[in-house]
Each structure stands twice: as structure tokens, then as C-alpha cells.
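Asker: No letters, just coordinates:
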């Protein structure tokens, strides 16, 4: 299995409704446009290196989506469609997360979202220029007019209905696995809706796989749920800042790399506890902005076999899943768990 960690530096839109410098003449989703262009470049480079699965961070397309930026969730289905086409074109599997939003019945604009994609102008090759006339396409114009006519209301901001959903798209462009984040980081609880469905594994050509997202990694019981279902691989798209323990951490003397080492320790612990290949891709970027990167792949009996630094980076690694058979015979974590269940 050849895995590409696409540690991108997602652009984050400003809070509030989109502010167009020249109404109806520029993109209504400029940050998503830029992130999509970056994604295409990463996928193209990964495919050139023979990658079979390209794993992106949490929030890699929309940036942080909170109550003040929930308008970014409205075109989410078009993002999924775009990625399906990209996976099919490059014959690679794609993993990441997308925030999907709904507008409750009775909300102005709830049932008349534009059906056209505002991202159709983004080329599927980094060598091709974006296609637009006079700075905006007809689809972008339709979305710009929609957002102008139906801005996200103060009431919607107070009670947003948005879900952070991890996905696995196979090389044929099919969505074969989805998971809605259940364990929300504390600030996220103010605007994201947690998932309620149980964790489920899905089939890939390499074995059974499951997904968790970021703060889920701090809840070992959920990883064990996937292990009980026979997971061989667990993907964990992540958006973890180096500043997430602030300001409390400054009350104590601590390792300057505390946050990075904590995440790495969680990944290795979950890898051994579940006897799976654990693949975590975090956002990278400028450390002065709080980014810490640290994406990696952890394998029983091997340890961490791929690691990224702080900034944006593409890292490709080969994994032979035969190691899992030896790990399970050596550690017998699953065997012991099965015996406890049987009694």
C-alpha cells in the first residue's frame, strides 16, 4: 500500500458572510478555490510518485468552519463531486473531511441552493489555468447572488446545523466510507453537530478500514470499536494547532514540543491498541500562526514509518500490511479482547 500524506496549509476564510471587493465580479468562495488548487497539485504530485491513497487533513478544503463561516458548508456536495472526479482521473483514493451544512425548514433560502458547482472552473491539473471570463463564471455568479439574497442569519449562526464528515473515495470515484465526527474539540461544540451513528468499517483492496477525526484520537474506546469490526487501517484527518492547550499550559513548566509529542503518542498508542496501520494527516503551515504539522504513519512492530515537519509537505511511504498478522500473533490484543467478550 503506497500512502501519500498531503499535509496542506489550508486557507481560512474570514468570519462572517463573504465580502466581495467587487460584487458579482469575483469568486464567492476564494479560500476554497485556493485550497482546491493546492489539492490538485498535491494529488497530481502524489500520483506521479505512484501513490494509491492520498490523505488530507481535517478542514483541508473549507478551512475552519464555525458559526461565523458556516456559509462555506453550503456548496459541500459540489466539493465531494469535484473530489470524486479528481480521484477517478488520477486513479487514486482520497481521504479527508468536508463540513456539510443544512438550512432548517423555514429558513430563507433553505430549499433553493444553486444546483450548479461554483468550483467547475478549477482545473484538474496544476498545469492548466483556471477557466473564467471577466473574473467570474456563470456558476460563481449564481452562487454570489444567492449568498447576497440569502445570507446566513443571526439565528442560523446561533444554532448552526453543520457536520464534519470524513470520507474515503476510491480510485473509481465512489464514496465507499463516511464518518461524522463524534468527539468534538471543546470550541467545536458551540457550532458543530456531533455524529450519532456508530463507527463502521468499510472494505478496501488492502483490507478493512475505518476513520476517526482529530480529537476522536483521545477516545480509545472508539478506536477499539473499529478494531472489533476487523479494521486493518485507520485514517485520522486532523487539524490540531500547537496552541490548543493554551493558555492553561503556561501555568506549568512543559516541553516546547508538548503538543506535537502528545499527538504522536496518541497515534502510536492507538496503533498498538488496535493492531492497525494508523494514518494521521494534520494541517501544516507557518508555526507563527500556530500550525504544527507532524503528520505520520504508525505501524505495529515498526513504529512511526513516515513523518512530516511543520510546513506544507507531501510525504509518500510504502506499507506492507502483512506486518499486522505478525503483530497480532505477537501482542494478541485482539485475541485477548475476543476472549473477554466470549466470557
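Answerer: That came in fine, so what should we check first? Everything numeric here is computed off the predicted structure, so don't read it as measured data. Numbers count the residues shown, from 1 in each chain.

Asker: From now on I want contacts and neighbour counts done on CA atoms only, so please keep to that.
Answerer: Noted.

Asker: Look at residue 278 and give its secondary structure.
Answerer: Residue 278 falls in the strand class when you classify it by DSSP: H, G, I helix; E, B strand; the rest coil.

Asker: can you list contacts of stretch 204-214?
Answerer: Stretch 204-214 has contacts (Cα atoms under 8 Å, 6 or more residues apart in numbering) with 1, 58, 166, 177-179, 181, 199-203, 223, 226, 230-240, 321.

Asker: Try it again at 7 Å.
Answerer: 166, 179, 181, 200-203, 226, 230-240 (Cα atoms under 7 Å, 6 or more residues apart in numbering).

Asker: Filter those residues down to the buried ones.
Answerer: The neighbour count (16 or more other Cα atoms under 10 Å) marks 166, 179, 181, 200-202, 226, 230-240 as buried among the contacts of stretch 204-214.

Asker: top helix in the protein by residue count?
Answerer: Longest helix in the chain, counting residues (DSSP state H): helix 30-48.

Asker: secondary structure class for residue 246?
Answerer: coil.

Asker: gap between it and residue 295?
Answerer: 21 Å (Cα to Cα, to the nearest Å).

Asker: So these two - more neighbours on which side?
Answerer: residue 295 (32 against 9; other Cα atoms under 10 Å).

Asker: Helices of this structure, residue ranges please.
Answerer: Using DSSP H, helices in the chain cover 30-48, 76-90, 138-149, 154-158, 220-228, 258-274, 323-331, 333-342.

Asker: how about those in TSV, adding distance to residue 311?
Answerer: As requested, the helices of the chain are exported to TSV (distance: least, Cα to Cα, whole Å):
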stretch	distance to residue 311
helix 30-48	14
helix 76-90	23
helix 138-149	31
helix 154-158	32
helix 220-228	28
helix 258-274	13
helix 323-331	30
helix 333-342	36
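
Asker: right, and those helices - which one's nearest residue 281?
Answerer: helix 258-274 (10.7 Å; Cα to Cα).

Asker: Show me the contact partners of the closest one.
Answerer: With contacts defined as Cα under 7 Å, 6+ apart, helix 258-274 is touched by 217-218, 220, 223-224, 227, 242, 277-278, 292, 294, 298-300, 333.

Asker: I'd like the distance between the closest residue to residue 85 other than its chain neighbours and residue 164.
Answerer: Closest residue in space to residue 85, ignoring its immediate chain neighbours: residue 173 at 6.0 Å, by Cα to Cα, 6 or more residues apart in numbering. Residue 173 sits 20 Å away from residue 164, going by Cα to Cα.

Asker: next one: residue 30
Answerer: Look at residue 30 and residue 164: by Cα to Cα, they are 21 Å apart.

Asker: okay, pairing it with this:
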């Protein structure tokens, strides 16, 4: 029988540029998850800094990434828990262009405090493109973890089925998605039609992705006080059932759930998505908007 894994999704209020405060609250939630027997705890995107790239303090804050990554590694080893510390924005020197570049990075830290997975955000949301460097054409990787084969995506990657297909084709059963997605990530015309348009996007797309890939999704979004546009909705989602647990409000909090991987086997037996993808004559073996060179 496939295993059952106890996991925690943490919906943190990512206060702008309050790195130490955000970090300490994140650690407290992770400790709470460990005391409840969790094997994995997942934090949101931008959980240390929030997304304020034009603030003059933002770039210096991004220079501290190693300090906080090291702290999470030590915490994972101490508590014997796997941690995906949301994303951490890192400032690096681009030697080719002789300028700085910012990377939005998710890490998978195992329960021995070792980094066994790293993913740099590929699909940048429109306001990010002025500031961040995408991982471009780098291949999406799948990592062998204590919970099995895991893939990682970040926020706007959710909108691209191709990203999931690339991970599923490599055998990923669990997709972890740290996110900082707000209700205000919508044009005024969209909000006029539906003030909860982005919540509808998240709930419907997360469930759809689990069905069309027979996978589980661990989705950790930023939260915060009501009335400020935070979406929340952090959840663990599987096919056949939908959300196993879902933080319905935007308030900061933690949700712990038993993730039964037998659900994925049942869904695959019903839909046989992975079986089709593995066929030698599978008819969708192409890449969008690319022509073969003659």
C-alpha cells in the first residue's frame, strides 16, 4: 500500500521587509508541525520579505538569503522534519552582464538538514519581470525525497499545464507550490465583474491540475489581515476528493493533514493519465511555438 504522509501547510502573514519577525513566526509554525508528527512543512513565496522590490531596503534584504537558508537547514535537522521554506529571493552577481540579478528560489530541505532540491521560478508574473531573472529553458526537475518523488513550482507557474506535465513525465507524485497570490492580482475590469476572481482562479485551477495529472498539490499562499487583498486559500489538494484541507480565510495559520497517496493510485487507475504520457506514440509530444530546425 502507498504510504500516508502527515504534512503541514503554513499560511504566513509576510510582513514587508520584517525578515527576522517573519522568520521567527515561520519557525514557530514549523515547530508546531513537528510536534504534531508532520514529515513536511511548507511556507509561502516571499515569506521573509513580501514583494516590495522598489523599496530601497529590498535589495539589501536579498543579500541575507544564506543566513536564513542555513537557519532552516539547522531547524530541519533539529526537528527531523522536511522543510520547503517557501521562496527566498537571492541577489547574485551576473558575471556575463557584470550586474546583479535576483532569483526567486524554492528549496527542499530533508529531515537531515540537507538540501536535496532547488528550483528557480520560471514563469514570472508580469510585475516581477522588471526585477527577477527567470530560470528560462532549464528543465523542471523531480527530486527523490522522504515523501517520494516531488516536483516544485512557484506561484504563476500554476497557470502553465506544461510545467506539470514535465514533472509528471518524470514520475512526480507530489507538486509543492509556494505562492504569494493576492485578490488584487487582477485588472479593475476583472474585479468589477468578480471581486473574488483570483480566489476562483486558485480553487478551480488547483483542483483541475490534480485531476489532469493524477498528482497531489501542496499549495502554501501568503495571508494577512482582512480587507488588504490577501487571498490565503492554502490547501492540500488531490484528485477524486479536492482539498483535503483548506484555509478558507486569509488569516495567518497552519493546517495539518494526512496525505494518503493511495488516492493518486486510484485516480490513475481511473484516468490513466500517466499511462498515456508514457506511450511511445503519445500524440502530444511537441513543444509550443517551436519549429524544428531543418
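Answerer: Nice, I can see it. Since the structure is predicted, the reported quantities are computational estimates derived from the model, not experimental observations.

Asker: Please identify the one among the helices of structure 1 that comes closest to residue 7 of structure 1.
Answerer: helix 30-48 (8.9 Å).

Asker: ok, the contacts of helix 258-274 of structure 1 vs residue 285 of structure 1, which is closest?
Answerer: Taking the contacts of helix 258-274 of structure 1 together and measuring to residue 285 of structure 1 by Cα to Cα, the closest member is residue 292, at 7.1 Å.

Asker: Please name the residues that touch the aligned partner of that closest one in structure 2.
Answerer: For residue 292 of structure 1, the aligned position in structure 2 is occupied by residue 231, per TM-score structural alignment. By Cα under 7 Å, 6+ apart, residue 231 of structure 2 lies in contact with 181-183, 199, 223, 250.

Asker: how far away is residue 231 of structure 2 from residue 129 of structure 2?
Answerer: Taking Cα to Cα, one finds residue 231 of structure 2 at 22 Å from residue 129 of structure 2.

Asker: quick one: what's aligned to residue 172 of structure 2 in structure 1?
Answerer: Under TM-score structural alignment, residue 172 of structure 2 pairs with residue 231 in structure 1.

Asker: Kindly apply the preceding question to residue 76 of structure 2 instead.
Answerer: Using TM-score structural alignment, residue 76 of structure 2 pairs with residue 87 in structure 1.

Asker: What separation do you get for its match and residue 78 of structure 1?
Answerer: Distance from residue 87 of structure 1 to residue 78 of structure 1, by Cα to Cα: 14 Å.

Asker: Okay, strands next: where are they in the stretch 101-250 of structure 1?
Answerer: 162-169, 175-180, 202-204, 207-211, 233-237 (DSSP state E, counting those that start in this stretch).

Asker: okay if I get those as TSV plus distance to residue 272 of structure 1?
Answerer: Putting the strands of the stretch 101-250 of structure 1 into TSV (distance: least, Cα to Cα, whole Å) gives the following:
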stretch	distance to residue 272 of structure 1
strand 162-169	22
strand 175-180	22
strand 202-204	20
strand 207-211	15
strand 233-237	12
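
Asker: who's in contact with the equivalent of residue 6 of structure 2 over in structure 1?
Answerer: Aligned counterpart of residue 6 of structure 2 in structure 1: residue 2 (TM-score structural alignment). Contact analysis of residue 2 of structure 1 by Cα under 7 Å, 6+ apart lists 51-53, 316-319.

Asker: Which ones among those map onto strands?
Answerer: 53, 316-318 (DSSP state E).

Asker: If any of the residues you listed are buried, put those into a ChimeraX selection.
Answerer: Provided next is the ChimeraX selection string for whichever of these are buried by 16+ other Cα under 10 Å:
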select :53,316
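
Asker: Nearest to residue 45 of structure 1 among the ones in strands among the contacts of residue 2 of structure 1?
Answerer: residue 316 (10.1 Å).

Asker: Tell me, how many residues neighbour the counterpart of residue 217 of structure 1 in structure 2?
Answerer: Residue pairing (TM-score structural alignment): residue 217 of structure 1 is matched to residue 158 of structure 2. Residue 158 of structure 2: 19 surrounding residues under other Cα under 10 Å.

Asker: dump the residue contacts of the residue nearest the centre of structure 2.
Answerer: By Cα atoms, centre = their mean, structure 2 has its centre lying nearest to residue 177, at 1.7 Å. For residue 177 of structure 2, the contact set (Cα under 7 Å, 6+ apart) comprises 152-155, 218-220.

Asker: most surrounded residue in these?
Answerer: residue 220 (34 neighbours).

Asker: What does it correspond to in structure 1?
Answerer: Using TM-score structural alignment, residue 220 of structure 2 lines up with residue 281 in structure 1.

Asker: Find the nearest non-adjacent residue to its match, please.
Answerer: In space, residue 281 of structure 1 is closest to residue 295, 4.5 Å off (Cα to Cα, 6+ apart).

Asker: what's the closest non-adjacent residue to residue 164 of structure 2?
Answerer: That would be residue 213: by Cα to Cα, 6+ apart, it lies 7.3 Å from residue 164 of structure 2.

Asker: tell me, how many neighbours does the one you found end up with?
Answerer: Residues near residue 213 of structure 2, counting by other Cα under 10 Å: 26.

Asker: go on, residue 208 of structure 2?
Answerer: Neighbours around residue 208 of structure 2, by other Cα under 10 Å: 17.

Asker: same thing with residue 312 of structure 1?
Answerer: Number of residues near residue 312 of structure 1 (other Cα under 10 Å) recorded here: 18.

Asker: before we move on, what about residue 288 of structure 1?
Answerer: For residue 288 of structure 1, the count of nearby residues is 8 (other Cα under 10 Å).

Asker: Quick one: residues contacting it.
Answerer: Applying Cα under 7 Å, 6+ apart, no residues contact residue 288 of structure 1.

Asker: what do you get if the cut-off is 10 Å, keeping everything else the same?
Answerer: By Cα atoms under 10 Å, 6 or more residues apart in numbering, the residues touching residue 288 of structure 1 are residue 242.
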